[in-house]
Each structure stands twice: as structure tokens, then as C-alpha cells.
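Asker: have a look at this fold, sequence not included:
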């Protein structure tokens, strides 16, 4: 049996094609029993059957194999569960011949509290606390519910039966085929599923309400939620019904199941999970309340629903062959969710907001410790760390780049062909390239291999030398180091006007083009010296651009005069910020550029400007603290125009983007300590306490007001804090609770910050939500560090089995003050032999990271995270890592340490800028 230990994949002795599963959860004892019969094709005569199982009790006498041809029953001579490898090995004294047969296993397990496998979630009904049973199997946790071949390529059909209390709702992937009630127990049998992978199997048992609708094709769509919240599911229901139609047309393939259920789970580690026909969500990602949810919440629900439904085609119908190709699932679902949201809500200008996705991918992929889109996975335990911004956001961004290069119609036709060709089976990246190459006639495989099989991305440097444009490409690294990468880059070039543009492939390291020859009759060469030049038009490409000083000055003028599209204004700012961080441009140059955005009114551009302002403030606080007040005055002036244009009160008929922007601008001013904003927020909060339905505090303003309240709160002046806790305790809306939790640590008083952190570990905060209260401000980072050191034993003992510790890590994505301590917590859990499943950390980052780092609409209640930015701290972190190794999160921790070094280097560079002081003072007092 030992020969099977440590193998990355299951042996191919047997191939499953059908499961018959019966489960009986005990929601009081929090245990379950079950049986599974698996139809197998024994392809090689063998004395062993090896499959996946974990945390299940299986005995010798509960296992048998029946040969279908001879009806002979084989009983195993030995049954052993290798917990480290999560495999169940069945040894038979007599060789099992090739052919068909049925493997039958009975088992028992625990409904765990770790939000993985088959687990329990809690809710209240009529004042009584109850348990529900929920499954979460991606990437490799179906094995914690029933023994199975838990690999995506091992597709099969599933016939599921549940024995549950008769008063509860029991859901699975397929519609109910039969239901029998026997007093307090009912047996529910479901229709057999189409062929699918084990990670998509789903079961939910609990007490729920629902709302229902049908697509024009007659597919029944329901949204389930806690009793009393059904109305909050109507928006998601409408989005789902319409999105199924959009995807049917786009993929030229109908949704393949007879029903679609979506359900809000009170305790859920990820944002959502695309189980075939039964999609599970966090409440905040599915429910929307017209009275108390913000515009950002509405957008998030729409995009997350569109993402999960995209998986019904890209992931469920056509499934990656192995986790190396995870990006085929997640990159495409991310990209196409924007396509659906844009079709449903064109006034949202959602494609502009897609730039946040691209920037997030660029940020992670700018690290030396990044990884390629396609990364070899040798063992199931390695899967978790690739559920990150590379698989999702870089994946989505290179898809957008390829679509832009091939053209929308050709891309769509080729994609539909790919779906049809691989429906109900598995595919690799090369299969997609083949379909796109066939449909376009372009060398897609050659072009895209440089983007998927090597990590990183290029920065294209461009300078104008007389009438020549000189292009150079090199790998961009946020550290400023020199990389070795080389790409085939689809260059788009705009010259003085969007009517004058050119596309070409940059295949060499350097290339020089004559302007007139490049653009031909489109441009008058005599006037070219006075024209601005913009590369990567509308930011369609996954690369950065560095301009020479002359071109930079012309672009700054073009930004100020609004001659560029919002996407290009976004890209110029974001590239300049990244280049400043890497030491390739000065902070002085960056803030001069930021001043050109004073009259900016586009939501996406301003949202990024806000984020960059907070990051610059944090670097300035460490590098040049005596200039910090000048930086704040400068930022006040940068945002003054938009704040005055928008005001505090929503305007009739205003755009969705203005509703989003008002909250972000005011929140930012509150965070910076703007006195007028703090005073107005206090007045509106008082009116809200007197009347929770006051029009003075609509949902879009609440985050800003809550931040302002806590900004002024202290240990000695705690009335605002106590009032905010009262609101938290009274509301049953998850979005409101998380808004409040994300605001509580905004105080500058170390004593109050400590009290807030202690509150996060109290029974009043769901474990999944404790992460929101860890977003302390700059003044609180040392307090947070000390707090974690003091409480690590409690956290390790209470939450070492998984999700709270890993959620803490997800909340403070490096470089942050808390990461080293969290690493210590994980190490202690490891040394104590407590399980630390990293999946929940990395999976949750997908929806959290954007908000933490970009103030985006996905999680509008989170703040930019506090960073360490000194070489001394970097050394401390490095020494700690060296003495506390943990292989399972090695990549994540290396990335964290690298970010600390990057910030430390940036601080040093800023300290050496001689003109910075004069520039920031002049900008702070300039009369615009």
C-alpha cells in the first residue's frame, strides 16, 4: 500500500462513470452518515482500488466491489486511509479483472465548522439558533463528504438521495425526482445529473424562503435565503434570468440543466461557488435591499452572479483537465461577467471598471515571486495558492487583450466552437488556442504562449527621437530589478487623436519606427512633434508603458485638457504610480501628474486616484513625515472639485457611477481628516440615530459617515463608537454589518483600536466577518501587531483548524503589519498539528483584494491596508520567516516579504528626492 503514498494524481486502474450517493446529516449532533455506490470501469486488472477520502470513517466490512459480468463480490483484505495524502486504498487478496463493476462504501463523518467539505452554518429562526448543512467542494474537498475520484478530469453522473428532517428544505444540483415523508424524517431523491466533476456536487439542508422566476426557455430559477429575507433576492433573481439568456446567445449553447438555484449561506468562506445548478453565495454577494444596500452592493451582486453563471458553461460544461488550467475557468468567468453586466446595465460603464481587474493582476504579477498563468500542480495541497489574482485577473486581462487583437466577432464565434467541441468533457489551454487559431487564422498559440507560460509582463519604453519612435520592452518588476522575460506584444498606438491609430506586434526587444512610415497618410509628419502619443489604447493590453520626459509632459497636458478617454487617463496614472514605486520615476513626477486630475469626473479614474493618494500618504508618512500635512492639503485640493460637484445628497436621475463616487470621495476625505467632511458626517449620523430611515444618510453615504464617526472617536470620547455598535447589533442585514465592521478600526486612538480588535474576536462577530475589522489605519499598525502577539495562542487554539486564521491573512494581504504575526500563528498551528487549509485564504482574496487595495465597488466597506515600509521591518520579517518555515504557503509568504522590501526601497528613494518638498508645498497652496 505504501507505493501509493505521496503520488500527485490518482492511479488509473479504475475510471468512475456514475455515483449513487445517500447522505443523512444530523444537524443536532453535527455528524453525518452515508453510502456511495460507484460504477467503475476497471481498465487494468488490479489488486488495488485507490480513490480520495479525508476525515471519513470507513471500515473493512463497509466496503465491497461487485463485478457486473460475473456478479462476483470482492471484499477488501485491507482498507487504509492515508490522511496526509487524502487517499483511501483498498487492497484485495484476489485480483479484480478488467470490466465494469460497482464499488460500494459506507462511511461516517463530521459536519465541520471550517466551511469546507460538508459543513455546518448557523442561523436564527424565531429567536432560536439552528444549524444548516452546506457543501463546499472546490478545489478538492468532495472527499470530505464521500469517497470519490476527486479530480476534475474524472467526470461522472451523480444520483443523490438525502435523509433529512421533514420540516427542512433540501437542495442539490438537480430537481427533486421523488420525496417520501416518514413522520419527522423525509427522503428526497434527485434526478440524475449530467456528467460533471466532483467539485461541482452540492447539497444544502436548512430552513429557507425563496423567490422564483422562469427564463423564456422554461428554466426554473430560484433564489433561496433565510426566512424573512426573500425580497432581498429579487434583484439577483432578475439578473440571473437575464444573464442565462445572454450566455445562451454568446456561447451559442443553452444552459443544460432544468433548473438553477442560487442560495445565500450565512457562513461562507468564499464570495460564491458555481456548483452545477445550485450556486452558493455569501449573503453580501447575493442579497440586495432597496432601502439599505448601497449602489456598490448592487453592482457587486450583479457581477458576482454573472461570474458564477458564466461557470455553468466555462468550468461546469467544459471543465479544465487539471488545476494547472484553472485560469480557463476563472479568467474567462471574470472577463465574461463584465460582458454580461455591461449588457444588463450599460449605464454603469462597467468595462471601464474592468481596469481594476487588470491593475490587480499587474500588481501581483510585478513581483519576482509571482507565477505563470499556467503553473504546474503536483499535489492537491498545492492547488490552493493559485486561486489568486494571476488566475483570475491576469487571466481575464489577457483574454481581453486577445479579444481586442482578434476582433470581437471572430473571438465569439471561435469561443462558441470551443464550447461545443468540448462540452461534457475536459480541456486544456492548448484546446482553446486551437479553436481561436482555427477561427481567426492568426498564430494564437505562438502569441499567447509568452503570456500564459511565463510569469510577469513587459513595460514598453517609448521615446520620440526626431521623427522616429523608439520602442524597448523589458520585464517590469515592482522592485525595480531587471527581469529576463520577452513577449510578443500587441501594440496599439494613438497619435494626437483617436482617429489616428496603429496596431502592430512588437516581437523583438527593441524596434525603431519612422512616425510617418508607421502611421502613413494618417498623420502630417511636420506636425508630429507637437502631438501627444498614447500607447496601449484604452488599456487593452496587459503591459505598462514608460514615456520619455517630452511625451510625459504632453500626456499630462492631454489629461488636464480631457483629450484622452477615461481608460487612457486611468492607464497613464496607474503606470506612473507603478513606475514610481519601482524607482523608475520620481514621486515628484507622480504627484505633478496627479494634480492634472483635479477636475476628473470619471468614477474609475477617480477611484484609482483615491487609492494611489492613500498609498502615497502612507509612504510619505514613513519617508518624509514633516511633509505629511502638505500631502493632505494637496489631496484635499485634488478631490475638492468632485466633492463639490457631487455634494452630500443624491441628485434626481444621477448616474450609477456618481452614486458610487460620492461615497468613495467622502470616505477618502474622512480618512484624510478633512474637518468639514467630519463635521457634516457627525450631523448626519446623529440624524440617523434618531431616525434610521432619514434621507440624510442613504446607504451610499454610510461608509463615509461611519468612518468619520470613528475618525473622531477615542477612548475618552466613545459615544460615536458605542452608537455604531448599537446600529451593528440591531441590524440583520449582512451588508450593513460588514460596513460597520470595516469602519470601526478608523480611530487614531491606540486604546480604542485595541478595543475594536478585541471586539472582532467576540461572539458578536461571525468568524467569517472578523477580517473586516482588521483594516486598521496607519497609526494603529503597531497596536495591531502587539494585539496579535498577545492573542496568538487564543487564535491558534480556537481557529487553528482553518478559516479565521486564514481569513486574517486574507484581510491583511502583504505588505502589512499583521502578516508576520499571522505567519507565526499559522506556524504555531502547524507545529500543534492543527490544520490550516490555505484555500479559503486564496479563494477569498479574489473578491476581497480588489476592495482592500483599490477601494473598489466590490467591497466598499474596506480600507487600504496599512503597510510596513522600512528596511528594519523587512529584516525583522525576513529573520522571522527564516526561523519559521512552512512549505504549504511558501509562495504567498515570499510575495509578502518581497512587498515589504519594495515599500522599504520606495521610502528610501523618496527620501532622496531633493525637489519633492518644494513641489508638494507648491501643489498644496496652488490656486486652481
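Answerer: Everything's here; your move. No experiment lies behind these values; they were computed from the predicted model shown. Numbers count the residues shown, from 1 in each chain.
Asker: C-alpha from now on. contacts and neighbour counts both.
Answerer: OK.
Asker: how far away is the closest residue in space to residue 846 that isn't next to it in sequence from residue 841?
Answerer: Closest residue to residue 846 apart from its sequence neighbours, by CA to CA, 6 or more residues apart in numbering: residue 388 at 5.9 Å. Relative to residue 841, residue 388 is positioned 9 Å away (CA to CA, to the nearest Å).
Asker: please apply the same query to residue 414.
Answerer: Taking CA to CA, one finds residue 414 at 35 Å from residue 841.
Asker: let's bring in a second model and compare:
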């Protein structure tokens, strides 16, 4: 899915086993499934469905009770056939477990459990859910993490990998898809029954089906048949994805050394989808704005996103589907590996994207340093536990895998992965199985490194000092200034790049103690402590060393390394290791960097610091400062695309245009944006694909009700998924109090699907006044918002009202949501994170405001 010990390896297994046995949300081990057939009647025109299932199972110990998972469905006619038949009764628990009771003892042996069931279609994008698109009803599934149990009775835990045989009866006008090819169809009374081949062993969360009036095109060039499938009227946008599938799949087959393991590879573009994509075996689903695009007019950003997420989901076919985690505590590794593999294959197949400049670690290191953040491998009971820190699991996990591959070598890492896949095909594993494979392939103790990063939160701050050829490294936990956190130690592969004159060397050392000294090949003039930006740590140089590094950065460091340097400097402000003024000066050094990606990063962090330090007394100073810095890049690159320009310039330009419009309030920029937006809304495709989203936002923010109404009409009628998403993002910037209120009310109508609510809400905090109106709206409409969101997203609602740098807003948020902990306990974790985040921000502002003001006053 696309959307965070000791030195011994065996300790991981023991921990996982204990968690499973102690977890009341886990099924009892008195029985295990062998195979399951499911037959369902699914009519998208109706509001509910029914079916029956037959599960071959083995009872392992004498019992009068079997346990399966279930939410929302109603079972009936429950029969257990075997040594002694039994008509069973059922009771559904709040834990997602259904108890099936027999009047007599069930002795060990093989049985068949069968029952009928019925349930409503879900309308919050989970389980088996119904959505409308273009006036037509469609059915889709999203079973990860634990929502197969909403669709049919099942052993809904990843360790139970069994063959499933699915049969679906649907209106004959509808097409039906599942994980495997159809083997038979029969039609009677305007309904067609579709029988699908039995799957290879799968965990229940990977079962999938779709029903509706779909269109499809074949995918050629793969070793198995495949199709790209869309809702009606969108198939012309599927060509780019159809071209990329075989390219990405071939690269992955080469890397894993094993062919794609399933009988077909169908891809479905879903108009209502709660995540980015889902790796269902043989029937992968994607948000349609990821998969569907016009190759002739799409930006490279859109193409890169499509290829990367295709790579992520296809990587899962081996790592996740063919080899599956034993329990959800290793979901982090499932997702981290798929993200890591996607980055590798995207750069391999499309080097022109420069996707190697995307540094996953920097999306999450600020979060990971907080004391309220949990390790990415942690005990899991409920879906709320899984979702807590899931983004951290993706990005930290990917960054740590980067670091390990860099430490043991690309060839050894690949050798270990290949052996791991071959040894565990169609089985379940735990993290230590992979560590053992990588350790055996490399001759290095990989578990010793990994356990320190995955089983404890945060990361080290590596203090670097040089005395001639002697390099001394000291480590301690990176924390926000003023934070009291327990001492920790990591086993850290530290990659050092250093130079003297024209000579540049690179080495990796293993920092295992609080302090260690190493010898370099020569006494360097400068040192960069994160060669290739592969380390999941922060680093600190003294003032002289930092100056030397900055003097050599543009000529001696790669683009990726310079970008990482900007990000590392920003983090040092949080730790109290540089002042606010010093940071603004460092960021300013990179505004004229040779690569636009670095310029964009520096400008972005200037904007971020403005959000912390701006107040009524310095608004104009900040606007002038940022506009002046942006002007450096504008003078260099211009505001209009030039023939043959580097695509990286096109990617930077939206940042420059946005700063001109929102910071400098430049009328010419606003007029141009409004003109381009109106042309786009009128149906023209002669717009800059990189700028049009920014132009829409600027136009809406500076527009009127007429323009807003036009944007809503186009949003409701366009068949272009990317256009819909751009418009949702822009609608969030409705300009006046009245229009903002209208748009917020609009989000709760059927025009905005449950997973899409976040897109419009993203624009609500641009100004202090707008943010306060939004907070008031959330409080007033809390019940409706909670009912609309997908269940896993409910825990995020306190962020709507409490995030930022305002102590008063935090207090009100805590008072409001603490009263709801009894019914929604996951708010407790969110509030703890919010409290730490806001308090850190307030303390930073108090500590560094004078330094920032002094810097701004000098300009």
C-alpha cells in the first residue's frame, strides 16, 4: 500500500510471539483455515449485499468455540461439518472477532465451516464499499489493514495465507474483476455469475474485487496478461500507465531474480480511494489521479508520481504478497521496502526524473525526534495502532534501508533479498528473517545496525571533529532544545566525504560507542559527514568546519548532498545548535544554487520559518525578505517556460510564482494566474502543467463567487482525475469569510468523497483569520466530519484545530477532544503529539525571535 533489542536477531521473534498471544484482538489458535470459497451477489444499484462462504479448516485443540473476524455483516445458517456436525450460534464482539459456538465439544481434525451472510455496502471507502462516478454506481474493495472482515466471514490476519476461490453474481451489464482469471460465466435473469480461479496462498487483506460498468485496455509486453481498468469515459487516460507497467515489472523481475508470481496483472483506477494504491495480488488498485494522465500534457511530476507508485505496488507483489509479514508489527518493513524499491526502480528506468533527489528521511525526522513518537516496530493490537506513525514507517524505514544498503554494498544487499524471496515464497516471515539473509550475504551483522533504528525512536546526533588525520565522532540522541529524553545509543554507519584541494575521498565507519576516533587518508580541509545523504542521523560541525564546508559545498558536493545539507541545517535550529539568524543566513546561501531543486528546498524552508516567527509586527519584513530571495531565482530562470529548459526549472517555477502572488502580492502575477485559470476552467489544455495548480490557487484566493462557482461546476463534471484534484486543492482557498464557509459546507455534501476531504481542508490555514474560522467550523460540525471520514482517519481530527504554534488553540483542542476519549481513545495519542509539537514551536519562537528579528532588520 502506498500512503512509520539486543544485538541478537532472535529477540525479534520472541517479542512478536508474545504480542500475538497477549492480544485480545487476535484470533485464538484453536483452529486455522486451509482454504476458503466465497460466493457473493453484488448489485451496485442496491445498498446491501449477501453471500455464503465455505471454509476448510483444521481444529488444533478440543473446543466448543471457533473464532473468525467480522464487522457489520450478519451471519446465518452456520454449519460445521466434520467428525460430528454442529449447527452453530454466533456473537460479534467489539474487538472485530465473532464467536461461533457449538453445543458439544469439537475434537481436533479437519472440518468445513459454512454460513450465509449479509451486510450493507460501506460508504467510507473501507471494506466492500460503494461509490458513484459519472452518475453510475461502482463497487470496490480496500481490505488492508483489517477490513476484509467487513465483507465476509474470514480469518482476517496476515499469518493465515490460504487459497481463496471467489464467485460473484452481478448485473449482466456490469464487468466483474477479482485476483485471478475467470474460469466460467453463466447468465440468468439479467444476472451473470463469474467464477474465478482459486488464488495461490494469500492473506485475506490481499483479496479484492470490483464491480461496475468499466472500460479496459490490454497491457502488452509482460509475461502474464494484464489490463488497465477505468470507470466509464476515462480509458483514454490509461495509455501512459499501460506503457509503464511492463517497464517497471521487468526491472523488478530482474532485481528479485524471480518472475512475477501471479496469473495476471490487472490495474484498476479507482475514483474513491482512501490511500494512494493497494497491492492486491493480481488486481492492484490506485487512486485514479495517480494512474490516469494525458501523456502529451502531463507534467514530469505527474509522470514520476505514477511510475513511483506503480513501482511501489509492483514491488509488493514479491515483498508483501509472495512473502508476507507474520503480524502487523512488521508492516513498517513491508511498506519501507516497497518505497525503497520504488525509488530504486524509478531512478533506474527514468533517470530524467531525478527522483534520487527525493530524500525520504527528511519528511519524518522532525516527527521522529519527539519523545511522543513510537518506534516503527512496536506492539500492534488495533488498526489505530497500525495507523499511528504509519507515514514514519514508510519514510524512516526507507531511509534506514538506504543506509544499510550503502553500508553492506549494493551487490550484497541484492543477493540477500534474492535469497530471502526464494527461501520464504508463499510463507510468512518476521524482520529477523530478512536481517539473517542480509547478514549472510554480506558477512556483516545487519541486525546489530537495524535493531537500534527500528526498535527505538529518534536517531543520533553525530558530533564531528577533525584533528589532522584523526576524525572523532560522538553520538547522542537528537532532541529538540530543552527536551528531557532518555539517553540512547545506536550502531551507526557514518559515511564521510572529505577533501583537500582537488582530492576528494569517501569512507564509511561504524560508530558503535558514545565516542570513537578513526583515521582518514589525509588531513582534510573540509568534511561532509553524510556522504551521498545516506545516513539516518543528524550531524554537527564546529563553526570553522561549517564555514569550510559551505565554502566548498557548491563545487565539491553533489546536488543530493547539497539538498541534504540545507535540510540538516534547518534541523539544527530545532536542537538549539544554530540561531534563527544563522539559519536564515545559511538558507540564503543556497538561493542561487546551480540546481533548481536545491533552490526550491531553501525557499521552502524560509517559508516554513516564516510560519513560526511571523507576527503582526514583522509581516512586511518577512514579505520583503522572502520576495527578495525569490527574486534572485526569478531573475535567473524567469517566470515563463523557455524552449529546451531543464525540467527542474519548470518544477521550481510554481514556488516562485506562489511567492510573488502571496508574499509580494504582485498584481501582474495575480492577473496572469487568473487568466490562465479561467482558460483552464473553460476547457483549454494550452496551460503550463507545472503552473496550473498554482494559478488556480492564486486565482481562487483573489477571485469572487462567480469564479468559485465555475470551479465547482468543472470539478463536478470533468472526467480528468488530475483536474479534479487540482480543483479540490484550489477550492480550499476560497477568499472571503462567506465563501470559505460555503466551501466548508460543500465538503460535507456528496460531491466530496470521504477520502478527498483532506484536499480541500489543506488550504484552510493560509492566514490566521481563515485558520480560526476553520477551527470554529470543525468544532461546530465535528459529528458530521467524524461520520464522513474513513475510520482510520478519525484520529487526525484534533490536528485540524490544534496544530501550529498557538498555545491557546492547543488548550481549546485538548478540552474539546479529551471529553471524547471514552468513545475514541485514539485521540489520546494525537493529543500527546500535538502538545509536544505546539509546545516545541512556542519555545522555539520565544528562544529565537530576537535573533530572527535582528537578522531581518539588517537586510
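Answerer: That came through, no problem. Everything numeric here is computed off the predicted structure, so don't read it as measured data.
Asker: superposed, how do the two chains score by TM?
Answerer: Once superposed, chain against chain, the TM-score is 0.92 (TM-score structural alignment, normalised by the length of structure 2); 834 aligned residues with a CA RMSD of 2.5 Å.
Asker: pull the number of nearby residues for the residue nearest to residue 846 of structure 1.
Answerer: Residue 388 of structure 1 has 24 neighbouring residues, counting by other CA atoms under 10 Å.
Asker: surely residue 222 of structure 1 forms part of a strand?
Answerer: Yes: per DSSP: H, G, I helix; E, B strand; the rest coil, residue 222 of structure 1 lies within a strand segment.
Asker: quick one, what contacts the counterpart of it in structure 2?
Answerer: Aligned counterpart of residue 222 of structure 1 in structure 2: residue 227 (TM-score structural alignment). Residues near residue 227 of structure 2 by CA atoms under 8 Å, 6 or more residues apart in numbering: 216-219, 242, 265-267.
Asker: just to revisit the earlier point, can you pull the contacts of the residue nearest to residue 846 of structure 1?
Answerer: 842-843, 845-846 are the contacts of residue 388 of structure 1 under CA under 8 Å, 6+ apart.
Asker: gap between it and residue 872 of structure 1?
Answerer: With CA to CA as the criterion, residue 388 of structure 1 and residue 872 of structure 1 are 29 Å apart.
Asker: ok, now residue 28 of structure 1?
Answerer: Applying CA to CA to residue 28 of structure 1 and residue 872 of structure 1 gives a distance of 52 Å.
Asker: wait, residue 674 of structure 2 touches residue 701, no?
Answerer: No: counting by CA atoms under 8 Å, residue 674 of structure 2 does not reach residue 701; the two are 9.8 Å apart.
Asker: picking up where we left off before, tell me which of the contacts of residue 388 of structure 1 persist in structure 2.
Answerer: Among the contacts of residue 388 of structure 1, none is still in contact in structure 2 (both residues aligned by TM-score structural alignment, their matches' CA atoms under 8 Å).
Asker: could I get these as JSON lines with neighbour count and distance to residue 667 of structure 1?
Answerer: Converted to JSON lines, the contacts of residue 388 of structure 1 look like this (neighbours: other CA atoms under 10 Å; distance: CA to CA, whole Å):
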{"residue": "842", "neighbour count": "25", "distance to residue 667 of structure 1": "27"}
{"residue": "843", "neighbour count": "23", "distance to residue 667 of structure 1": "27"}
{"residue": "845", "neighbour count": "24", "distance to residue 667 of structure 1": "23"}
{"residue": "846", "neighbour count": "23", "distance to residue 667 of structure 1": "23"}
